[in-house]
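Compute the structure for the input listed below.
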Amino acid sequence: MSIDDMALSPTQRSTVRRGRARARLVRAELADVLASARICHLGVVIDGAPRVLPTVYGVDLEGPDRGGTLYLHGSVAARSLVVAPDADICVTVTTVDGLVLARSGFHHSMNYRSAVVLGRPRLVTDAAERGRALDAIVDQVIPGRSQHLRAHTKKELAATVVLALALYEASVKTRDGGPVDDDVDIEADRVWAGVVPIGEWVGVAEPADNLGSCVNQPAHVSALCSASPGRG
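Take a look at the predicted model:
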């Protein structure tokens, strides 16, 4: 069975109940959400208390885990990663595409794409998979970056823990379109309503102060900068 043939929300706890009309059942939309962001939030219980921590991540839709693989990494001293393989975790990814301004505070909203992935991660110990995972995490932040970097050193690898989470148990919710106002507010026609698009911006790349004059800006950095309209 291919990843696209799997149900997006195959379990009770990953089935959207609130706002079902905004649930998406196509796994391609999960891939879209995961590709749209650079930061996820990891939810894990430590010493009986929940913690939600922002972190970078990587994705391999054809990875070895059921439904594909989401990779997390960090210091071997990070308790959030050390305790994670012993219990279920929750990873969320959200991209905000627009601010929805309605005629009342109650109906204000956002246009967004959001994914929730649940499961018990595994510790990645295979050297080849660890390398692919760390490259995927770098490329999630800056596409194409990993192939330009030197290899990881043994010291760096020894200081890093890598976790893999199956993408099988996941849900996606999205919202798009304009405000949904009450008829009485629309008829009153006294308050401006609409959508303000919003998103990340990428500025002009600034070379390091100690960069040699013979090292030119690579194509993947130029592509990243040119792909954004910038902040104006």
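
CA only for contacts and neighbour counts going forward, please
OK.

mind listing the helices for the protein?
Taking DSSP state H as the criterion, the chain contains helices spanning 27-36, 79-82, 127-141, 154-158, 183-188, 219-226.

Packing partners of the third one?
For helix 127-141, the elements it packs on are strand 58-60, strand 69-75, strand 160-166, judged by 3 or more Cα pairs under 8 Å, 6 or more residues apart in numbering; DSSP states H and E.

possible to save those strands as a markdown table with distance to residue 104?
As requested, the helices and strands packed on helix 127-141 are arranged in a markdown table below (distance: least, Cα to Cα, whole Å):
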| stretch | distance to residue 104 |
| --- | --- |
| strand 58-60 | 39 |
| strand 69-75 | 39 |
| strand 160-166 | 41 |
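
Of all the ones you listed, which one comes closest to residue 147?
strand 58-60 (15.0 Å; Cα to Cα).

The structure of the following sequence is requested for comparison with the preceding one:
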Amino acid sequence: MTETPPAPLSATPRSTITRKKDRGRTERAALYSLLDEGLVCHLGLLLDGSPVVLPTGYGREGDTLYLHGSTGSPSMRAGDGSTDVCVTVTLLDAIVYARSVNDHSMNYRSAVIHGRPRPVLDPDRKLHGLRVVTDHLAPGSWEHARPVSAKEFAAVTVLELALAEASVKVRDGGPSDTEADVRDGGAWAGVLPLRTSFGPPEPAADLRPGIPVPEHVAGRG
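Okay, here's the model as predicted:
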């Protein structure tokens, strides 16, 4: 049986790219790939009439983005299905050096998602959402670490946000100098790649002797 490819991203007034439209991506796979590679999103919303942007852990499954936080967090309490939010994820790939400062740039991949998150109230679905977030940030930990206790479960909020209204923008390649700067400029031009990687695992100071680094942690370093 042939699997149906995901529908492309459909632009809405809020998700329509207005500048550098050629950098836009309409493939939903580009959105999935970016979200799966990123680790932290920024959740933007209005709280008491003031804009707030907060770094937040997340996880994706299909066309659903799960966000989690404390039940005491105002941003989590605002996710009751009546508040519009904007979630962004940006991956910086390089600094682009041009012959003129004006043409310096960055190579990046970014996603902007609009919508109204809803709290996951069903206990089984809420636990599943927590697992999706955990598997995204620390894969393998759900099976390795102690399970979530009833008290911990009650103290955390899980929100789900549909990936129905989203845009993706990508800048790659070298500098975009003018012909005159290429011909006459004496400054160096090129790309300085930026790579994010995990380092060697550092055991907790109070770790009981004899507990080895598990493969799901060692394998990421």
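
coming back round to it: wait, which of the helices and strands packed on helix 127-141 of the first structure is closest to residue 225 of the first structure?
When those are compared (using Cα to Cα), the closest one is strand 58-60, at 20.8 Å.

what range in the second structure matches the closest one?
On the basis of TM-score structural alignment, strand 58-60 of the first structure is assigned to residues 59-61 in the second structure.

ok, average deviation of that stretch from the first structure?
After superposition onto the first structure, stretch 59-61 of the second structure lies on average 0.8 Å away from the residues it aligns with, using mean Cα distance after the TM-score superposition for the first structure.

quick one: that stretch to chain centroid distance?
In this view, stretch 59-61 of the second structure has its centroid 10 Å away from the chain centroid, taken as Cα atoms, centre = their mean, to the nearest Å.

What of stretch 196-209 of the first structure?
Relative to its parent chain, stretch 196-209 of the first structure has a centroid offset of 18 Å by Cα atoms, centre = their mean.

what stretch of the second structure does it fall on?
With TM-score structural alignment as the criterion, stretch 196-209 of the first structure aligns to 192-205.

Any idea how far apart the tips of that stretch sit?
Stretch 192-205 of the second structure has an end-to-end distance of 37 Å (Cα to Cα, to the nearest Å).

ok, back up a step: export the helices of the first structure as JSON lines, with columns for mean neighbour count.
Putting the helices of the first structure into JSON lines (neighbours: other Cα atoms under 10 Å) gives the following:
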{"stretch": "helix 27-36", "mean neighbour count": "19"}
{"stretch": "helix 79-82", "mean neighbour count": "18"}
{"stretch": "helix 127-141", "mean neighbour count": "18"}
{"stretch": "helix 154-158", "mean neighbour count": "10"}
{"stretch": "helix 183-188", "mean neighbour count": "10"}
{"stretch": "helix 219-226", "mean neighbour count": "14"}
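
how about those helices, which one is nearest residue 54 of the first structure?
helix 79-82 (11.0 Å).

follow-up on the earlier one: nearest to residue 11 of the first structure, of the helices and strands packed on helix 127-141 of the first structure?
Closest among those, once you apply Cα to Cα, is strand 160-166, at 13.5 Å.

and the closest one with helix 127-141, angle?
80 degrees (axes from the mean of the first three to the mean of the last three Cα atoms, to 10 degrees).

Name the surrounding residues that touch strand 160-166 of the first structure.
65-76, 81-82, 85, 119-125, 130, 133-134 (Cα atoms under 8 Å, 6 or more residues apart in numbering).

Report the aligned residue range of the second structure for that strand.
Against the second structure, strand 160-166 of the first structure falls on residues 156-162 (TM-score structural alignment).
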